[in-house]
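Engineer: here is my input; please provide its structure:
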Amino acid sequence: MSVRDVAEYILRSRGEMTAMKLQKLVYYAQAWSLVWDERPLFDESIQAWANGPVCRSLYSAHHRQFSVVPGSILPAVAIPQLDDRARATIDAVMKFYGDKSAQWLSDLTHLEMPWRRARERAGVPDGAQCEEEITLADMHEYYSGLRANNPVV
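Structural biologist: Below is the predicted model of the structure:
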């Protein structure tokens, strides 16, 4: 599975959305897959950019686009290569986060430890450019704690 498969699945499920929102939904899909399925959805890293988590390889697929439409990440005839567990995880993430705005999602990530810890490691202030990776270990640790406190998520 690749980040492009996850992103295209989200777009085909929800339709056109801003690039920023797509990036945040991909991030949350990765985070909750680590907790619920005990595995990453994709191998590509996620970085702690100024506006929240961003997967650079996905960014390169939608660079200079404000809105991203289904069929723009993978060709329209391609089927996202996801197994049943991955689709179920993404669907659950979409049910919880999917109706939130891009800004709301970005603001939420700024409050959460994985993004903050990556930026602290890089030694950058809020608003500054940063390419520090948000580690899978930090994501798993933080979101596992949320699950323990709120089993609905």
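Engineer: only C-alpha atoms for contact and neighbour calcs from this point on.
Structural biologist: Noted.
Engineer: in whichever strand or helix holds Asp107, which residues are buried?
Structural biologist: In this assignment (DSSP states H and E), Asp107 forms part of helix 102-111. Of the residues in helix 102-111, those with enough neighbours to count as buried (16 or more other CA atoms under 10 Å) are Ala102, Leu105, Ser106, Thr109, His110.
Engineer: can you pull the buried residues of the helix or strand just after that helix?
Structural biologist: Past helix 102-111, further along toward the C-terminus, the next helix or strand under DSSP H and E is helix 113-122. Judged by neighbour count using 16+ other CA under 10 Å, the buried positions of helix 113-122 are Met113, Pro114, Trp115, Arg116, Arg117, Ala118, Arg119.
Engineer: another for comparison:
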Amino acid sequence: MTMFDAKQIANWFLAKHKAMMIEDDAIDPMTQMKLHKLLYYAQGVYLAVSDDRLFSNDILHWDHGPVVEEVFQEYKGRKSIDDDITEHQLSDFRTVNSDEMVNSVLEAVYDKYAEYSGSQLRNMTHSERPWMETKHNEVIPVELIRDYFKSEVVE
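Structural biologist: I've put the predicted structure just below:
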């Protein structure tokens, strides 16, 4: 199993979302807030089903929910983050997609959570143990995420 970087997983979500927007113009653009919550849910589900991390980056407890700082810095100050998908993002999509288990987890997470807005996802994460049991600006422990997703999210 290859562990990915959160930016690669973010690029998977951005490319997937852009493709869905092209098919259905009622789908809203991806926001940074929504992307971070999808990364959190992807990490949680993957931890629950495999006991391994999907990506190596830490997830932090910020005011608006779980955030991966490296991805935040990449899109800082931008509201819409999926205007144009670059060749680099498509390359990351293909690389991530080539791992069957990772792809199936990401597809499941996207199918379950992409319909929600960033604000709705923020509110959902605020009611979940990993966020509630971690102090502001601290790393949300991987073990806490894994245990929560094993007991509460993944069936």
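Engineer: what would you report as the TM-score here?
Structural biologist: Once the chains are overlaid, their TM-score stands at 0.84 when taken by TM-score structural alignment, normalised by the length of structure 1; 138 aligned residues with a CA RMSD of 1.6 Å.
Engineer: now do the helices in structure 2.
Structural biologist: With DSSP state H as the criterion, structure 2 has helices at 6-23, 32-50, 69-75, 87-97, 100-113, 118-126, 129-132, 142-148.
Engineer: which of those sits most buried?
Structural biologist: Ranked by mean neighbour count, the helices of structure 2 are led by helix 32-50 with a mean of 23 (mean count of other CA atoms under 10 Å).
Engineer: please report how far the residue of structure 1 most remote from its centre lies from Gly71 of structure 1.
Structural biologist: Counting by CA atoms, centre = their mean, the extreme residue of structure 1 relative to its mean C-alpha position is Val77, 23.7 Å from that point. According to CA to CA, to the nearest Å, Val77 of structure 1 and Gly71 of structure 1 sit 8 Å apart.
Engineer: likewise Cys55 of structure 1?
Structural biologist: Using CA to CA, one obtains 18 Å as the distance from Cys55 of structure 1 to Gly71 of structure 1.
Engineer: the more surrounded of the two?
Structural biologist: Neighbours per residue (other CA atoms under 10 Å) separate Cys55 of structure 1 from Gly71, with Cys55 holding more: 21 against 17.
Engineer: find the nearest non-adjacent residue to the equivalent of that one over in structure 2, please.
Structural biologist: In structure 2, the residue paired with Cys55 of structure 1 is Val68, using TM-score structural alignment. With CA to CA, 6 or more residues apart in numbering as the measure, Ile59 is the residue that lies nearest to Val68 of structure 2, at 4.8 Å, once sequence neighbours are left out.
Engineer: residues contacting the counterpart of the one you found in structure 1?
Structural biologist: For Ile59 of structure 2, the equivalent position in structure 1 is taken to be Ile46, counting by TM-score structural alignment. Contact partners of Ile46 of structure 1, counting by CA atoms under 8 Å, 6 or more residues apart in numbering, are Tyr27, Pro53, Val54, Cys55, Arg56, Glu133, Ile134, Thr135.
Engineer: likewise for Lys150 of structure 2?
Structural biologist: When the contact criterion is CA under 8 Å, 6+ apart, the partners of Lys150 of structure 2 are Val45, Ala48, Val49.
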